[in-house]
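Asks: coordinates only, no sequence provided:
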């Protein structure tokens, strides 16, 4: 099997914030594209550009040689892959299944084994980079599965990302993505606390960002998400609800290994507070609202003399 626009039909399941952009890159590369999403309206942009609609995941499997999935939750992945009408049951012999959802490492292993038993290839290939990386095709792609299948998938991966690494056997991609989310969880708390501290100290947050954004504290969230926070732009590039899901997976997976993650547990509790107050359909940068609300409350309870002293500092 060789993957090329001239010979390969690609199926794409999950055309949300990131999935639609990713599928669009494959269309731009000349691949015949068959798409499915629970809400057809989210796929209309792709359909107007030439993609073909399928009514079910099974219908995608019957048409496509390679199938990419980018959905929300592990239960969605399990149903799409392992259900009676799922991809594994209906995929063509030798087809390549690539799950790019952030999901459970153990589920990735189950999918691999089920696919292998039917003569189907399977890779777990979660990504990092958010909506910006999806639009610019600069995603980091972390891949688990057989090396031969990883090499086979390169024409697809190269259209979606720049940093593409085979991490090991099935599940290794998802374990690596958990490392990413563990690091990100504490970083999001850190950047919010840095800005809260700057404001309390009477500093101009944008000027602070200009100084620390390229120093030892530099990070992708500091450079890309803090400007959104300060502009009160909480539109989702990566949903709070999905980050909560990821942190829950990381904590559960760590517990299986006898490892505690107090930093992730703290971040998860703060995001749960955010979700309770504002809902979970905003972007992860909305964590700033928890700190902004705390600062507003402090301003209303702090003695007037103290407030005046800070403002004049």
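Replies: Structure received. Keep in mind it's a predicted model, so treat the numbers as computed, not measured.

Asks: drop to CA atoms for contacts and neighbour counts, all remaining ones
Replies: Noted.

Asks: residue 36 contacts residue 60, correct?
Replies: Yes. The pair residue 36 and residue 60 qualifies as a contact (C-alpha atoms under 8 Å) at a distance of 7.2 Å.

Asks: what's the overlap in contacts for those two?
Replies: Shared contacts of residue 36 and residue 60 (C-alpha atoms under 8 Å, 6 or more residues apart in numbering): 11, 12, 54.

Asks: quick one: the first one and residue 291, what's the gap?
Replies: Residue 11 is 42 Å from residue 291, where distance means C-alpha to C-alpha, to the nearest Å.

Asks: quick one on the thing from earlier: and the shared contacts of residue 36 and residue 60 as a markdown table, adding secondary structure?
Replies: What follows is those, written out as a markdown table (DSSP: H, G, I helix; E, B strand; the rest coil):
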| residue | secondary structure |
| --- | --- |
| 11 | strand |
| 12 | strand |
| 54 | coil |
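
Asks: closest one to residue 212 out of the residues you listed, please.
Replies: Of all these, residue 12 has the smallest distance to residue 212: 39.9 Å, by C-alpha to C-alpha.

Asks: right, and that closest one touches residue 21 too?
Replies: No. Under the criterion of C-alpha under 8 Å, residue 12 makes no contact with residue 21, lying 11.2 Å away.

Asks: more crowded one of those two?
Replies: More crowded of residue 12 and residue 21, by other C-alpha atoms under 10 Å: residue 12, with 29 against 22.

Asks: structure B:
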């Protein structure tokens, strides 16, 4: 939202915790008491919340967006959520003469702050072309993936890859730590070679410094992996690497680490090895 406001756009906002919107309100955003009120004041509406049940409430609840959205409007859900829910929103919005896009993002807290997110979009192509200038304010890698739900399916592919990559990143650094190597030097070297990836280059330095603060919460990653496993089951698809990563992160949840960043899995594997 801040990127939109800095570009000169007027916005109305709602958050369940008003204090989280105070920065935007101070910049001139109009505060609304619920999603329905935001929809009444807007013709282009972005949402991003935590879980699929939150998306359901925001769109279909008593004070939901679809209770008051105007015909001709465009709604864009940027939550990482279920493809089937994206399709449900699309179908219900269409009955109201409203265009819908599912547009989950990747890039973490750094990407959000710097406007460098990857945004993967499914839904109405004409609506996508209309709001592309807004997406360009939020990210650098903007891709239209196809019909409704295609954005969410692409995000699932992203999360499946990250799941196994995180295990590899953490095992690599755990090995280096046990061997007595300087973790920061190890990251500098292997991050520039064939093993280089976003996880080692962005989360590796945080692990080396003992920084497990969330850019992306473990509890949200578990949610994403659960969605991917559910969708894979519907497609009769076996994804053993994802299933293993899911179990490790569920163990992290059992240990009370759900509010750490995804790199907090290092604590789990360290505990398993008596470190």
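Replies: Received the coordinates, thanks. The structure displayed is predicted, hence computed values, not measured ones.

Asks: and residue 147 of the second structure, what's its match in the first structure?
Replies: Residue correspondence to the first structure (TM-score structural alignment): residue 147 of the second structure is matched to residue 169.

Asks: how about the contacts made by its match?
Replies: 144, 145, 146, 147.

Asks: ok, and the most crowded of those?
Replies: Of these, with other C-alpha under 10 Å as the count, residue 144 tops at 30 neighbours.

Asks: give the contact list for whatever residue of the second structure lines up with that residue.
Replies: In the second structure, residue 144 of the first structure lines up with residue 122, judged by TM-score structural alignment. With contacts defined as C-alpha under 8 Å, 6+ apart, residue 122 of the second structure is in contact with 101, 102, 103, 144, 145, 146, 147, 148, 149, 150, 151, 152.

Asks: same thing but 7 Å
Replies: Residue 122 of the second structure is in contact with 101, 102, 103, 144, 145, 146, 147, 148, 149, 150, 151, counting by C-alpha atoms under 7 Å, 6 or more residues apart in numbering.

Asks: now, which of these lie within strands?
Replies: Assigned to strands by DSSP state E, the following of those qualify: 101, 102, 144, 145, 146.

Asks: hey, where'd the strands end up in the stretch 51-200 of the first structure?
Replies: Along the stretch 51-200 of the first structure, counting by DSSP state E, counting those that start in this stretch, strands occupy 52-53, 66-69, 96-99, 121-124, 127-128, 139-144, 161-168.

Asks: distance to residue 211 of the first structure added to these, as CSV?
Replies: Shown next, in CSV, are the strands of the stretch 51-200 of the first structure (distance: least, C-alpha to C-alpha, whole Å):
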stretch, distance to residue 211 of the first structure
strand 52-53, 49
strand 66-69, 40
strand 96-99, 39
strand 121-124, 38
strand 127-128, 26
strand 139-144, 27
strand 161-168, 28
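
Asks: which one of those strands lies closest to residue 278 of the first structure?
Replies: Proximity to residue 278 of the first structure (C-alpha to C-alpha) singles out strand 127-128 among the strands of the stretch 51-200 of the first structure, at 24.9 Å.

Asks: okay, the closest one sits on what stretch of the second structure?
Replies: Strand 127-128 of the first structure maps onto residues 105-106 of the second structure, going by TM-score structural alignment.

Asks: give me the residues contacting the matching stretch.
Replies: Under C-alpha under 7 Å, 6+ apart, the answer for stretch 105-106 of the second structure is 78, 117, 118, 119, 120.

Asks: stretch 130-144 of the second structure now?
Replies: Applying C-alpha under 7 Å, 6+ apart, the contact partners of stretch 130-144 of the second structure are 3, 4, 115, 116, 117, 118, 119, 120, 121, 122.

Asks: leaving out sequence neighbours, find the closest residue to the third one.
Replies: Spatial nearest neighbour of residue 115 of the second structure, chain neighbours left out: residue 138 (4.4 Å); criterion: C-alpha to C-alpha, 6 or more residues apart in numbering.

Asks: what of the first one?
Replies: What sits nearest to residue 3 of the second structure in space, not counting adjacent residues and going by C-alpha to C-alpha, 6+ apart, is residue 137, at 6.0 Å.

Asks: then the fourth one?
Replies: Taking C-alpha to C-alpha, 6+ apart as the measure, residue 116 of the second structure lies nearest to residue 139, with 4.2 Å between them; neighbours along the chain are not counted.

Asks: give me the number of residues near that neighbour?
Replies: Around residue 139 of the second structure there are 21 other residues, counting by other C-alpha under 10 Å.
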